[in-house]
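Peer 1: Give me a 3D structure for the following:
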Amino acid sequence: MRVHDGDPAPKKGQREEKPLFASSNPRDRILFTMVVFALAYVLIAGRLVVLGFTTDAPTIARLTAADSVSAARPDLVDRNGEILATDIRTASLYAEPRRILDVDEAIELLSSVMPSLNTPQTRNYLASDAGFVWLKREITPDQKRRIHNLGLPGIGFVDENRRFYPGGPTASHFLGHVNIDNEGIAGMEKFVDGEGLADLQAFGFANKERSLEPVPLSLDLRVQHVVRDELTKAMDRYKAVAAVGIVLDVHTGEVLGMSSLPDYDPNDPALALQPDRLNRATAGVFEMGSVFKSFNTAMALDTDRISIDDSFDASKPLRVRGNTITDFHGKHRVLTVPEIFIYSSNIGSAKMAQAVGVPGQKAFFSKIGMTDKLPGQLPEMARPMLPPKWDELTSMTIAFGHGIGVTPMHTAVAAAALMNGGKLIPPSFVPRSREEADGLAKQVVSPKTSDQMRYLFRLNCERGSGRRAEVPGYRVGGKTGTAEKIVNGRYVGNKRFNSFLSAFPIDDPQYVVLIVIDEPKPEEGQYSATAGLNAAPTVAAVIRRIAPMLGVTPRFDMDSNALLVSY
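Peer 2: Now for the predicted structure:
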């Protein structure tokens, strides 16, 4: 007798049921499983292909365009909240070549609105098998309307951000500009990207829907307008090739105005590539001429070797190793330190440098920032051009501004230190409090030397070459500089680089104003084109207009011939 566990035995004539895959061979079971999975993957891939062909092509194009759209940027505003740079919404034109029915017709119709699109490159774009191509970024509303009315399949628009500068060229070198993708590539626009905006854009935190907090700058738009306006007038009046103007707060280092002409409109940034559009204020390096006598004199007075009562023999030219140093308007006699300054004596300045010595001069010029690139937010900052051999002759020529090249901004920043009690403060292109500035300041000359330099600056505007810089009530002080330019390795007498370095009000200086006029010509009726005849009156015109804006109260209770300090 047989005993069965589980199911009963099949009846006679009944067929025994077997599993779908009942092979006892393990290899067969593995092969079967692989086939099943392969069929599943084939089905999934087929479905994806079908979906790819049936998805709405314009949607794909819009997604592609969205990935390329210019990210948003924060507004740039001046110290009073006036908008200097902002984003505006603009349309860009794209095509989906796969949906173009007739390439020739599309080009003909598009070029009727935008003739620039009638090119072989556009034809190649539209005849390609690409899913998406840009045809023109940043088109006008009228162009968008007219192209939309053409009703061309495969042609579409994407709204994106475009940078707009309401003031046009007014502050171009200060603000800089952006590229077609709204990325800062010059000026404070580039600085803002470097401070984290580029990272925000990369991670999607600065897209077109998000608003960003405005970035305040140190610039005062009112002051900036005046500086540029007066430089424009000066270039026309004196037939100059270029001009620079800087207004600097002596206690904070804030740059309230900075203009370099010729400039450009940042709404058309391609103009910035022209060679004469260089930002001469911070990226141009020049021999500044006799304004350097300010620093040479401060250097001498800050030592124990020379006092303001000392005198130097300037009765005859200096001859050093075959070179002769003369005075432009020589007095041919012994001159006191104040006389050397107001008569701008090269001979006297060279002898003062000799008294200090080469090591002392090098150390002093390094201390006031003349041997290094200036710190600051603006990317376009040039390094000084130092002499290859700083020997006695070089030291004597540096005393009157030849043999060393610096930027006008170097000159203004060092001058502020001579006016504010002796503290060298790095320039700032964003707002900075006086407390913050004091934390960065470095004492480079004594308060006594600063007082003496203010005295000399004022004396020069009362009795010396700076008389045309006078503005009644505002007590201007300053120093002229008339430097011959180098052409083909030689100094040329009829090509001058003129400047006037000033401060006001000189009894309690608040602002430094530096004006540079490159290659001015003599006015009609004038036999010369020295800085006292063109740069000095331009400074007066600037101060006359900006002083009331900056809240500087005029004073008429001081004797116009009174000196601030008596020594």
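Peer 1: switch to C-alpha atoms for all contacts and neighbour counts from now on
Peer 2: Will do.
Peer 1: ranges for the helices of the stretch 351-500 of the chain?
Peer 2: Ranges of helices in the stretch 351-500 of the chain, per DSSP state H, counting those that start in this stretch, are 358-367, 392-398, 408-419, 434-440, 447-463.
Peer 1: Kindly report the same for the stretch 51-200 of the chain.
Peer 2: 57-68, 103-113, 120-127, 141-150, 172-175, 187-192, 198-202.
Peer 1: out of the ones you listed, nearest to residue 88?
Peer 2: Within the helices of the stretch 51-200 of the chain, the stretch nearest residue 88 is helix 141-150; the backing value is 12.2 Å (CA to CA).
Peer 1: now for the closest one, which elements pack on it?
Peer 2: Secondary-structure packing of helix 141-150 (3 or more CA pairs under 8 Å, 6 or more residues apart in numbering; DSSP states H and E): strand 83-95, helix 103-113.
Peer 1: So which bits of the shortest one are buried?
Peer 2: Which is helix 103-113. Going by neighbour count (16 or more other CA atoms under 10 Å), the buried part of helix 103-113 is 103, 106, 107, 109, 110, 113.
Peer 1: quick one: contacts of whichever strand in the chain runs longest?
Peer 2: For the chain, the strand that runs over the most residues, judged by DSSP state E, is strand 490-504. Contacts to strand 490-504, defined as CA atoms under 8 Å, 6 or more residues apart in numbering, come from residues 288-289, 291, 412, 415, 419, 457, 466, 474-486, 509-520, 530-532, 535-536, 539.
Peer 1: Please pick the buried ones from those.
Peer 2: Using 16+ other CA under 10 Å as the burial test, the contacts of strand 490-504 include 288-289, 291, 412, 415, 419, 457, 466, 474-485, 509-520, 530-532, 535-536, 539 as buried.
Peer 1: Can you flag which of those belong to strands?
Peer 2: Short answer: these in strands (DSSP E) are 477-485, 511-518.
Peer 1: returning to that earlier point: closest one to residue 184 among the helices of the stretch 351-500 of the chain?
Peer 2: The nearest among the helices of the stretch 351-500 of the chain, by CA to CA, is helix 408-419 at 22.6 Å.
Peer 1: compare with the first, here's sequence two:
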Amino acid sequence: MTRFLARTKQRLRRPKAGQKTASGAAIVVDGARKSSGHQTRNRIILVMIGVCLVYAVIAGRLVQYGIRDLATVASIARGNELLASRPDLLDRNGKVLATDIRTVSLYAQPHKITDPDEVIERLATVLPEIDARTVYRKLKSQSQFQWLRRQLTPKQQSDILALGIPGVGFRPEKRRFYPGGPTASHIVGHVNIDNKGIAGMEKYVDGQGLADLAAAGLTIEQQLEPVRLSVDLRVQHIVRDELAAAMQRYQAIAAGAVVLNAKTGEVLAMSSLPDYDPNLPAQALEKDRLNRMSAGTYEMGSTFKAFTTAMALDSGLVSMEDSFDARRPIRIAGHTISDFHGKHRVLTVPEIFIYSSNIGTAKMADAVGIERQRDFLTRIGLLTRMQTELPEVTKPSQPKVWKKINSITISFGHGVATTPLQTAVAAAAMLNGGLLIPPTFLPRSEAEAKGVARQVIRPETSAAMRYLMRLNVEKGSGRRAEVPGFRVGGKTGTAEKVVNGRYSSDVRFNAFLSAFPIEDPQFVVLVIIDEPKPAEGQKSATAGLNAAPTVKAIIRRCAALLGVRPSFGEGDAALLVSY
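Peer 2: All right, here's what the predicted structure looks like:
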């Protein structure tokens, strides 16, 4: 107890912190001083950490802006963005047909411009073609944004930057570029100034959802998968090159051709001249630049005799052994139907075909009847609008009421106007075993083709048509289409064009419809030549003299590229002895 009282007294005598001793000196406790020093140090550390975080955020944002697409960090808000990424278009072998390239466009912020006249004067030194009135009206609008010039060249951008004009700037954009120029223009199509597809497969791609994505701004930073087409750029070049040569050689106003896979319906090449450069889309609006192969309708002349003959044979009312009297012209409804090079005798069905007899063909159609003829042509797709990806497709024309005179003239290709592409598609059905396969500009396998095909004629009828097409190249009007080793079959068509409401014998629309190798056709080739003139040293300009040689040139150059091996065996003999 004594010890406890002694300790208590000692504690009560100990001075508190801050109290003075008897001498007047302040008493400082060492632990309190240490606590205050720690707090100061902690505050300094927190301030330093805060400053470092601020600079780290700034540095991070700078790095982020540096690596992001320029289109997303430009001075214009995303809501004003007009151009979005488009997928590349490739040919079947991966060659680029269309792609995006970077460019810039010039814009102004009128509310920041005090002297529009000076701006226009300085811009005119770099852009002399600029419309001063339009630009002045934009600069005086006091709006926050106005386009002045879209898609500048790098030199134009550099020169304008050197002018140092306040209130104007550059907007990164994307421009569509077509490396092949006009080579496949009517297939690929083109885009407008806002990079939106307005023709060809470019428009088709937009229709598959790209336009909606672009409008929602969802394609800006995405690398879209390329779209591969069925076109073979090598074959496309050959077709266009031969058509250009034919136009020059025969002084024609236009020409066109298509190479079609008879087993799948794939379009390997299609060209229509005159064409245009999709890098200069304004050319597409010029006269005669339309796509004649799918957007133009024509009376296809004697190529229709192939369909009339197939119809007659498939009906069972006519056989290969039948004969028809072609000694005298047919007179009906004030018209006279005669043959161009008449034999003036009874002709067998093969003779009617190889001599291209209007009289014999008309009598075969008469044996079938008007209703069955119209139903047959509808069934093989020649009287209805063709279904394919290409937007530029027009509907064929036909008489509102089919009379006997209509039936007769339609049998040899007058009175019905259809597109050359669907003529080739129908021909493929006549030769591939009777399967009508819708044409496509996208890759398609044979298995996929069978899933969309329709049987339109019997296989036996198709075999007969292969025989007749081959016979016509060997002995008939298609001899100039023969390519040694590739066994071409075909049918000529020389149609008189209507001038001032009447058919003119001096103005023609020529066509040659062919397939090879004919015993098992892999490819259909159709060439059209509009208003050809006689070649040098020739007196006439029929299809056998101009369209057939053009088909020959195309097949000779592209057959190997299409994987068709030449054969010089006895295949033709085996085909012919069956009849």
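Peer 1: Aligned to residue 418 of the second structure, what sits in the first structure?
Peer 2: Structural alignment (TM-score structural alignment) places residue 418 of the second structure against residue 406 in the first structure.
Peer 1: Counting neighbours, what do you get for that match?
Peer 2: Here the number of neighbours of residue 406 of the first structure (other CA atoms under 10 Å) works out to 25.
Peer 1: which residues touch it?
Peer 2: 284, 285, 286, 287, 288, 370, 383, 384, 385.
Peer 1: Equivalent analysis for residue 389 of the first structure, please.
Peer 2: Residue 389 of the first structure touches nothing, counting by CA under 8 Å, 6+ apart.
Peer 1: What is the aligned counterpart of it in the second structure?
Peer 2: In the second structure, residue 389 of the first structure lines up with residue 401, judged by TM-score structural alignment.
Peer 1: swap in residue 524 of the first structure?
Peer 2: So residue 524 of the first structure corresponds to residue 536, using TM-score structural alignment.
Peer 1: In a strand, that match, correct?
Peer 2: No: counting by DSSP: H, G, I helix; E, B strand; the rest coil, residue 536 of the second structure falls outside a strand, being coil.
Peer 1: ok, it - how many residues close by?
Peer 2: For residue 536 of the second structure, the neighbour count with other CA under 10 Å is 8.
Peer 1: same check, this time on the one 10 residues further on
Peer 2: Neighbour count of residue 546 of the second structure, defined by other CA under 10 Å: 27.
Peer 1: Roughly how far does it sit from residue 462 of the second structure?
Peer 2: Going from residue 546 of the second structure to residue 462 of the second structure by CA to CA, to the nearest Å gives 27 Å.
Peer 1: Counterpart of residue 109 of the second structure over in the first structure?
Peer 2: Checking TM-score structural alignment: residue 109 of the second structure goes with residue 96.
Peer 1: how about the strands in the stretch 251-400 of the second structure?
Peer 2: 254-261, 267-273, 323-325, 330-332, 335-337, 346-348 (DSSP state E, counting those that start in this stretch).
Peer 1: hmm, back to that, please identify the deepest-packed of the helices of the stretch 351-500 of the first structure.
Peer 2: Counting by mean count of other CA atoms under 10 Å, helix 408-419 has the highest mean neighbour count of the helices of the stretch 351-500 of the first structure, with a mean of 27.
Peer 1: if we can go back for a sec, got CSV for the strands of the stretch 251-400 of the second structure, with mean neighbour count too?
Peer 2: Output for the strands of the stretch 251-400 of the second structure, formatted as CSV (neighbours: other CA atoms under 10 Å):
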stretch, mean neighbour count
strand 254-261, 27
strand 267-273, 26
strand 323-325, 16
strand 330-332, 13
strand 335-337, 12
strand 346-348, 17
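Peer 1: Switch these over to CSV; also include distance to residue 414 of the second structure.
Peer 2: Putting the strands of the stretch 251-400 of the second structure into CSV (distance: least, CA to CA, whole Å) gives the following:
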stretch, distance to residue 414 of the second structure
strand 254-261, 20
strand 267-273, 22
strand 323-325, 21
strand 330-332, 15
strand 335-337, 12
strand 346-348, 22
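Peer 1: So for residue 309 of the second structure, which of those strands sits nearest?
Peer 2: Taking the strands of the stretch 251-400 of the second structure one by one with CA to CA, strand 346-348 is closest: 11.8 Å.
Peer 1: how about the closest one, which residues of the first structure does it hit?
Peer 2: Strand 346-348 of the second structure corresponds to residues 334-336 in the first structure, going by TM-score structural alignment.
Peer 1: Same question for stretch 9-22 of the second structure.
Peer 2: Going by TM-score structural alignment: stretch 9-22 of the second structure matches no residues.
Peer 1: Stretch 142-149 of the second structure now?
Peer 2: With TM-score structural alignment applied, stretch 142-149 of the second structure matches the range 129-136 in the first structure.
Peer 1: Stretch 158-178 of the second structure now?
Peer 2: Using TM-score structural alignment, stretch 158-178 of the second structure corresponds to residues 145-165 of the first structure.
Peer 1: Pull out the buried residues from that stretch.
Peer 2: 147, 152-165.
Peer 1: I'd like the distance from that stretch to the chain centre, please.
Peer 2: With CA atoms, centre = their mean, to the nearest Å as the basis, stretch 145-165 of the first structure stands 32 Å off its chain's centre.
Peer 1: got a list of contacts for that stretch?
Peer 2: Residues contacting stretch 145-165 of the first structure (CA under 8 Å, 6+ apart): 58, 62, 65-66, 69-72, 84-101, 106, 109-110, 113, 138, 144, 178, 180, 182, 208, 266-267.
Peer 1: which of those are buried?
Peer 2: Among the contacts of stretch 145-165 of the first structure, those scoring as buried are 58, 62, 65, 69-72, 84-87, 90-100, 106, 109-110, 113, 138, 144, 178, 182, 208, 266-267 (criterion: 16+ other CA under 10 Å).
Peer 1: Quick check: the aligned residue for residue 374 of the first structure in the second structure?
Peer 2: Residue 374 of the first structure maps onto residue 386 in the second structure, by TM-score structural alignment.
Peer 1: Check residue 365 of the first structure too.
Peer 2: Aligned counterpart of residue 365 of the first structure in the second structure: residue 377 (TM-score structural alignment).
Peer 1: Now do the contacts for the residue nearest to its match when sequence neighbours are not counted.
Peer 2: Nearest residue to residue 377 of the second structure in three dimensions, chain neighbours excluded: residue 383, at 6.3 Å (CA to CA, 6 or more residues apart in numbering). Listed by CA under 8 Å, 6+ apart, the contact partners of residue 383 of the second structure are 377, 395, 396, 397, 398, 418.
Peer 1: Please apply the same query to residue 427 of the second structure.
Peer 2: 306, 307, 513, 524.
Peer 1: So what's the residue count around the aligned partner of the second one in the first structure?
Peer 2: Aligned by TM-score structural alignment, residue 307 of the second structure pairs with residue 295 of the first structure. Counted by other CA under 10 Å, the residues lying close to residue 295 of the first structure total 24.
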